[in-house]
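[1] Sharing a sequence plus its predicted fold:
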Amino acid sequence: MEATGRMTAEQPLKAMVPWKERISYGLSDTACNLAFQVISTYLMFFYTDVYGISAAAVGTLFLVARVIDAFDGPIIGIFIDRTNTRWGKSRPFFLWFAIPFGLMCVLTFTTPGFGDAGKIAWAYVTYILVGILYSCVNLPITSILPSLTNNPKERTVLGTVRQFGGTLGQIIVTVFTLPIVAALGKGNDQKGFFLTILIFSIIAVVLLLNTFFNTKERIENVQKVVRVKDSVKAMKRNWPWIIMILMNFIYWMAMTMKNQTTVYFFKYNLGREDLVPMIMALAFGSLLTLLMTPAVAGKLGKRNTMVGGLILAIIGQVIMGVGAHSLSVPIIIVGVVINAFGTGFISGLLSVMLADTVDYGEWKSGVRAQGLLTSASSFGAKFGMGIGGAMTAGILAAGGYQANKTQTAAALQSIEFNFIWIPIIGFVIAGIALFFYKADKLEKMYLVELAERNKKLTNQQ
């Protein structure tokens, strides 16, 4: 152990993380979801039914903004690789960008009294900027993981704690947002959404600063500053990384389309908007499988555990489809619960398996580009959310959706297609992609070789 308390990569599989730090790490994702989940779940509804922007205009906005914004991930990843401070590479980003992120979340739900063109312009500026700042605080959550520990089992635990925290934040948002909006707005939804996001954003800033103060980067990169051209080498022949980019894209596209149309489905297809908080609360089921993830992954392997999660998610969606056609709320509830169990396994392993690709890339190329490689989580997720949001709005517009009016049969079908069937298609494609993921079988071997190689490099310095 060095005098600074940081552990170098030649000490394999010994960097354990205390529970205080594990919880602080997990709360970083709670913070991100408390603020950004309001945007990903309710912003389309806010734009169309509260702020008065057409579904077609929102679709174009989501596509353009997310495509532009998706490319900030690799840029921020490069900045992380080139950062070298006494706090490490990833930790400083929580300190630098927590407050700007919280402020921009509030501005996104601020509703200046502009005309139609002004409203759209305001939406473009705030939506793009909040996405960039989200990357600045969310991407380091993934990029710091390889530096917290080099123990695969410990990473799985940390990934599970992180996703537990993230899911907790997501559930708080999805269950309590509309009731809080109603209570604070007292009939004025614009005021209600503004005060709600203000509360969530303040809490998010505090939790992100807590993560900065209570985490430690133990695994030191042999290369203090990684050059861009060297970072690119870590992508070559890194097939697990490519597959995880695809996984992030597909998963978040499918989940965005489903989450964004939950309110529409229960409001218009079932006429039971009052059920939305309760349905959202059933996502608690994913917490059960999150707690099981380390043990299940230890026995079945991470890839096989995620495939099992996809199968459960598909079964749940099919059951929801049966309930949608029969207009049976109990059947839909059963499907929602089963789907939540499946997505718990998936979300619990996405960041862990992406962190594993950093080691794999270093083994293949000799370059540890944790910032650039883990930026795939931001690129894939945000590009997926952008495409998903655009597809959702486009399908609603094509079906003739009109806000706050009785919907036509075509409009109701477009809502159901977004909510039920698109996620099934996405999960099937993701499952096929995972069958080509082979890193699990090679993990023990390349970690040992990597540790021996880094030990030699350290001794030469």
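    The structure has been received and is ready for your questions.
[2] Could you use CA atoms for every contact and neighbour count after this?
    Will do.
[3] W87 and V58, how far apart?
    The gap separating W87 from V58 is 40 Å, by C-alpha to C-alpha, to the nearest Å.
[4] Could you check which of those two has the larger neighbour count?
    V58 (25 against 15; other C-alpha atoms under 10 Å).
[5] Can you spell out which helices and strands pack onto the helix or strand harbouring the more buried one?
    Secondary structure from DSSP states H and E places V58 in helix 55-70. Helix 55-70 sits against helix 116-143, helix 370-398, with contacts defined as 3 or more C-alpha pairs under 8 Å, 6 or more residues apart in numbering; DSSP states H and E.
[6] Alongside the first one, take a look at this:
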Amino acid sequence: MELYNRSKPHKIALFVLNNSATNIPMFLTFYYMYYTQNILGLSAVVVGMIAMTMRLFDGITDPIIGYFIDKTDGKFGKFRPFMVAGNIIIVICLLGIFNTPISFSTTAKYIWTTSFYTIYILGYTFQTACTKGGQVIITNDPKQRPLFSIFDTIYNTIIFTGGIYLLMSIIAPKFDKGLLNPNLWTSVSIGVAILSMLCTTLAVIGIWEKDRSEFFGVKKNENLKFKDYVEILKNNRPIQMLTIAASTDKLAGSTMKGVAVYIFANLLMSSKLQGDYSALTGIPITIMGILGLMWARKKGLKTSFVVTTWLGLICTAILYYLGKTGASTIVFLVFMFMQQGFAAVSTPIVIPMIADVTDYEIYRTGRFIPGMMGTLFSFVDKLISSLGTAIVGFALAYAGVSKQIIQPNMFVSDKFNNTILFVYCIIPIFGYIASLIAMKFYSLDKNKMVEIQEYINKSKLKDKVVEMDDAEDYSETIESPILTAVGEK
């Protein structure tokens, strides 16, 4: 019996599109506050608080959905039903949010957008829980797991950098008033819906072969209870530390993305520059991410995460200094590019690290619970990262612009510029520091993961021997060298 369960690289590439299927809609939600404030005329502070509340609700639903995923093992597998159902919900809700009737009253707009946002979160949790849990059955080979992040980096670069260029430089100029035209958001939401459904279909094809009982771990978990979440969070140190590191990094990323439009449109005075910059840096950032993740296949996931987090922190500190001193736009963009390149390694590498802590749970207790592990991670992660939208909303209020339309390519005020720069740089720096401290107590390095996979493999062989004994007398077989070795730990 081979030590590792492997998949063909193209199957991994297809399954990673499940993450893309949720990231494409996520790209659109980055403009949720912009849309509700500047198209619908809603308060940035109120919308920010609503978004934070919905993010907390998102975290609460995670453990519930993860529990039912681990209880599922039907004709269509464990993950595929949740992937499809989640995507249908996502698509319907985004179309509802970004096509809110302008004629509605202010109160009706709040109710309409909040209702769809709430349901959207359920669909998003359905599908993202499968991304975290499904990768565990795709492969457990330490050299293959970083492939998930490599493909994810490529896809995310296309989505986020290509998406910005497409929106700012191609789509927006075709509409009168650009981003302030409601018809633009109707067109974009329809395009997002089509692409998300296509990615989900391909992801289902990618996981189809492995979404079967024989790949679901060492033993069945018929007696799972919700209280098991407490025991896991209390005693599984790696998931504690990974959750702190990833959630604070995500908080950093969400605040940066939340004010990026103002960095270009009101600090650098060119909203079109954001699209041009994204187009110019998209491929180089992808190359940096791929090279970093290929390096991770040799050095291990933990080492790669720590190194690129340090480099990201340094670049962000330099960005703040450059912004405060009024350095040239070119120099500012160079360090922005470097920071995003390091983030292209540290951010996607978290997902295969979730697979590692899931395997550690098997090593620790014998339980194969990818749904619960992935959604437990998401629960704590979202509690912390939910602050991102609220921080942006309060920052705009502090700058005195929460109830007004912020015109692009115009100077607002020094206070506004300083506030946006603080949110874009200083808050992420605190996030990076928290991540580095957490990694000091994260034990799953390269060598530890080899030990864990060897243990899991031996456990599976032992279970097969027990099944053979129950069916028939296999005494001669048990005396064979391979099974004797299995009995040794």
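    Sure, I can see it. Every value quoted in this text rests on a predicted model; they were computed, and no experiment measured them.
[7] Tell me which of the helices and strands packed on helix 55-70 of structure 1 is the most buried.
    Comparing the helices and strands packed on helix 55-70 of structure 1 by mean neighbour count (mean count of other C-alpha atoms under 10 Å), helix 370-398 ranks first with a mean of 27.
[8] post-alignment, whichever helix or strand comes after it versus structure 2, mean distance?
    Using DSSP H and E, the helix or strand that follows helix 370-398 of structure 1 in sequence is helix 409-416. Following the fit onto structure 2, the mean deviation recorded for helix 409-416 of structure 1 is 1.8 Å by mean C-alpha distance after the TM-score superposition for structure 1.
[9] Report the aligned residue range of structure 2 for helix 409-416 of structure 1.
    Aligned using TM-score structural alignment, helix 409-416 of structure 1 spans residues 414-421 in structure 2.
[10] Name the residues that touch that stretch?
    Applying C-alpha atoms under 8 Å, 6 or more residues apart in numbering, the contact partners of stretch 414-421 of structure 2 are 259, 262-263, 266-267, 320, 323-324, 395-396, 398-400.
[11] Mind doing that once more with 7 Å?
    For stretch 414-421 of structure 2, contacts defined as C-alpha atoms under 7 Å, 6 or more residues apart in numbering pick out V259, L267, Y320, A395, A399.
[12] what's the answer for stretch 190-207 of structure 2, then?
    11-12, 14-18, 20-22, 24-25, 80, 84, 87, 91, 95, 138.
[13] In helices, which of those residues appear?
    11-12, 14-18, 20-22, 24-25, 80, 84, 87, 91, 95, 138 (DSSP state H).
[14] what lines up against N84 of structure 1 once you look at structure 2?
    Matched to structure 2 by TM-score structural alignment, N84 of structure 1 sits across from D73.
[15] swap in G169 of structure 1?
    In structure 2, G169 of structure 1 lands on I159 (TM-score structural alignment).
[16] Stretch 146-154 of structure 1 aligns to what range in structure 2?
    Mapping stretch 146-154 of structure 1 onto structure 2 (TM-score structural alignment) gives residues 136-144.
[17] contacts for the matching stretch?
    Applying C-alpha under 7 Å, 6+ apart, the external contacts of stretch 136-144 of structure 2 come out as 4-7, 12, 145, 207, 210, 215-216, 297, 355, 370.
[18] How much space separates the residue nearest to the spatial centre of structure 1 from D359 of structure 1?
    Structure 1 has A381 as the residue nearest its centroid, 6.1 Å off, counting by C-alpha atoms, centre = their mean. Distance of A381 of structure 1 to D359 of structure 1, computed by C-alpha to C-alpha: 21 Å.
[19] now do F97 of structure 1
    For F97 of structure 1, the distance to D359 of structure 1 (C-alpha to C-alpha) stands at 27 Å.
[20] If you count surrounding residues, which of these two has more?
    Taking neighbours as other C-alpha under 10 Å, F97 of structure 1 and D359 compare with D359 leading, 23 against 18.
[21] any idea which helix or strand carries the more buried one?
    Going by DSSP H and E, D359 of structure 1 is part of helix 329-365.
[22] Give me the packing partners of that helix, helices and strands only.
    helix 152-185, helix 239-264, helix 285-300, helix 302-326, helix 370-398 (3 or more C-alpha pairs under 7 Å, 6 or more residues apart in numbering; DSSP states H and E).
[23] so which of those is the most packed in?
    It is helix 370-398: most buried of those by mean count of other C-alpha under 10 Å, with a mean of 27.
[24] after superposition, how close is that helix to structure 2?
    Mean deviation for helix 370-398 of structure 1: 2.0 Å (mean C-alpha distance after the TM-score superposition for structure 1).
[25] roughly how far out does that helix sit from the chain middle?
    Remark: helix 370-398 of structure 1 is offset 10 Å from the chain centroid, using C-alpha atoms, centre = their mean, to the nearest Å.
[26] cool, stretch 259-272 of structure 2 as well?
    Distance of stretch 259-272 of structure 2 from the chain centroid (C-alpha atoms, centre = their mean) equals 25 Å.
[27] ditto for stretch 321-332 of structure 1
    What separates the centre of stretch 321-332 of structure 1 from the centre of its chain is 28 Å, taken as C-alpha atoms, centre = their mean.
[28] So what's the residue count around the closest residue to A393 of structure 1 other than its chain neighbours?
    The shortest distance from A393 of structure 1 to any non-neighbouring residue, by C-alpha to C-alpha, 6 or more residues apart in numbering, is to G59 (4.6 Å). The number of residues packed near G59 of structure 1 is 24, by other C-alpha under 10 Å.
[29] Perfect, I'm done here.
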